[in-house]
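A.B. asks: 3D, please:
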Amino acid sequence: MPEVTNDIRVEIEQLVAEHHWLLDHGQADRLHTLYAEDAVSVGPLGTMVGREAIKSWGERRVKINAGVVRHFSGGTRLGFENGVLCGTTYYMTFRGSQPDPLHPASVGEFREQYVRIDGRWLIQRREIVPVFGGNNAAAHAKRVAAGGGE
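C.D. replies: Okay, here's the model as predicted:
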């Protein structure tokens, strides 16, 4: 079974951090570059299949006022399962649109699978699993899908 080296860990943690940074800084239209062509994303936003679907979502996201949001993550656990690199990362999301923006809007896990393509790790599958605040996450996803933000 392959080993998770320090280099792999650093690359995956940077991939997750870049995902959050792009989303939090109005550049969701670039998120698709972090995903494999046939990637799948599942969560409160619904299911998106393929890089093009993720790109379309990101392009819509930057055109609306989604408000101030910040993602904090850590505790990433990585391991190979049946030859596939898998990870679980804990997250907290804060939104300026919450009644008290100092309390997390959502707390949960990103459950991911990664694939190495052309020497670069990409997200093959991302499942967003809210543990606390799932209703907040679903309501925000619905506002974003309808073209509104705050």
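A.B. asks: please make it C-alpha for all contacts and neighbour counts, starting now.
C.D. replies: OK.
A.B. asks: nearest residue to Arg111 in space, please, no chain neighbours.
C.D. replies: Using Cα to Cα, 6 or more residues apart in numbering and skipping the chain neighbours, the partner closest in space to Arg111 is Thr88 (4.6 Å).
A.B. asks: contact partners of stretch 12-22?
C.D. replies: Residues from elsewhere that reach stretch 12-22, judged by Cα atoms under 8 Å, 6 or more residues apart in numbering: 28, 30-31, 34, 70-73, 76, 121-122.
A.B. asks: do that again at 10 Å, thanks
C.D. replies: By Cα atoms under 10 Å, 6 or more residues apart in numbering, the list of residues contacting stretch 12-22 from outside reads 6, 8-9, 11, 23-24, 27-35, 58, 69-76, 78, 85, 87, 89, 93, 110, 112, 114, 120-123.
A.B. asks: three-state assignment of the most centrally placed residue in the chain?
C.D. replies: The residue lying closest to the centre of the chain (Cα atoms, centre = their mean) is His19, at 6.1 Å. Here His19 is helix, with the state taken from DSSP: H, G, I helix; E, B strand; the rest coil.
A.B. asks: and it, how far is that from Ile12?
C.D. replies: Applying Cα to Cα, to the nearest Å, the value for His19 to Ile12 is 11 Å.
A.B. asks: likewise for Gln124?
C.D. replies: When Gln124 is compared with Ile12 (using Cα to Cα), they lie 12 Å apart.
A.B. asks: next, the structure of the following sequence, for comparison with the previous one:
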Amino acid sequence: MAATQARPRRETMLVADSQFDYLGVSPELRADLTALCTEYVWRLDNGHAARVPELFTEDGAWTGPWGVMRGRAELEKAWTARAQRDVRTRHMLTNLRFVRHAEDRASGQVSQIVFVANGDAPFPTDPNIIAENIDDYRRGGDGIWRLENRRIAMLADKTQP
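C.D. replies: So this is what the prediction gives:
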């Protein structure tokens, strides 16, 4: 019998510092936060990027490879500019994990695969971006959960030269 070689161990990238207690999250909270994350990408993918800031708290922040946007005014300026670009995207979300910290506070990590194209179909079948959204959520006095902080951790990006 021939000896088998051990496969080299691959290090995985740790993108979140927290461990999430998925068993401590109610089905209602999971549904609310999943709906929020889905609405965010739906707006991007369907020509409503200018309305993404509504999904953030007034003091909300977005941090990613294209910079940092803090507060409603910066978010509105950036997402309005995104809405005017001739780029088509389709975001696929998976591995949504959440933890509740208080009645009105939660955190989460969401994996995303993004397909990006300019112009009309047919679009590429290979993903352009693989990333993790590291989120903090806050429920407002109106009972609606919003993004307080979203950090995009890029794992792969074919859109950059």
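A.B. asks: and the TM-score between these chains?
C.D. replies: Once superposed, the chains reach a TM-score of 0.81 (TM-score structural alignment, normalised by the length of structure 1), with 133 aligned residues with a Cα RMSD of 2.1 Å.
A.B. asks: on that earlier part again, after alignment, which residue of structure 2 pairs with the residue nearest to the centre of structure 1?
C.D. replies: Under the alignment defined by TM-score structural alignment, His19 of structure 1 is paired with Tyr40 of structure 2.
A.B. asks: give the buried residues for the longest strand along structure 2.
C.D. replies: Criterion DSSP state E: the longest strand present in structure 2 is strand 88-102. For strand 88-102 of structure 2, the neighbour count (16 or more other Cα atoms under 10 Å) marks 88-91, 93, 96-100 as buried.
A.B. asks: overlap in contacts of Gln124 and Ile12 of structure 1?
C.D. replies: What both Gln124 of structure 1 and Ile12 touch, as defined by Cα under 10 Å, 6+ apart, is the set 85, 114.
A.B. asks: strands of structure 2, start to end?
C.D. replies: According to DSSP E, the strands that structure 2 contains are 56-64, 67-70, 88-102, 105-117, 129-139, 145-157.
A.B. asks: out of the ones you listed, nearest to Asp21 of structure 2?
C.D. replies: Minimum separation from Asp21 of structure 2 across the strands of structure 2 (Cα to Cα) falls at strand 88-102, 5.6 Å.
A.B. asks: that closest one - contacts with which helices or strands?
C.D. replies: helix 27-45, strand 105-117, strand 129-139 (3 or more Cα pairs under 10 Å, 6 or more residues apart in numbering; DSSP states H and E).
A.B. asks: out of the ones you listed, which is closest to Met69 of structure 2?
C.D. replies: Closest approach to Met69 of structure 2 among those (Cα to Cα): strand 129-139, 14.3 Å.
A.B. asks: buried subset of the contacts of stretch 12-22 of structure 1 as a PyMOL selection?
C.D. replies: Buried residues among those (16+ other Cα under 10 Å), as a PyMOL selection:
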select buried, resi 9+23+24+27+28+29+30+31+32+34+35+58+69+70+71+73+76+78+85+87+89+93+110+112+114+121+122+123
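A.B. asks: contact partners of stretch 134-141 of structure 2?
C.D. replies: Contacts with stretch 134-141 of structure 2, where a contact means Cα under 10 Å, 6+ apart, come from 15-18, 33, 36-37, 56-57, 60-63, 97-111, 144-153.
A.B. asks: alignment lookup: Val110 of structure 2 to structure 1.
C.D. replies: Counting by TM-score structural alignment, Val110 of structure 2 lines up with Thr89 in structure 1.
A.B. asks: relative to Glu59 of structure 1, how far out is its match?
C.D. replies: Counting by Cα to Cα, the gap from Thr89 of structure 1 to Glu59 of structure 1 is 25 Å.
A.B. asks: likewise Phe72 of structure 1?
C.D. replies: 23 Å.
A.B. asks: next one: Gln113 of structure 1
C.D. replies: Look at Gln113 of structure 1 and Glu59 of structure 1: by Cα to Cα, they are 24 Å apart.
A.B. asks: more crowded one of those two?
C.D. replies: Ranked by neighbour count (other Cα atoms under 10 Å), Gln113 of structure 1 and Glu59 place Gln113 first, with 22 against 17.
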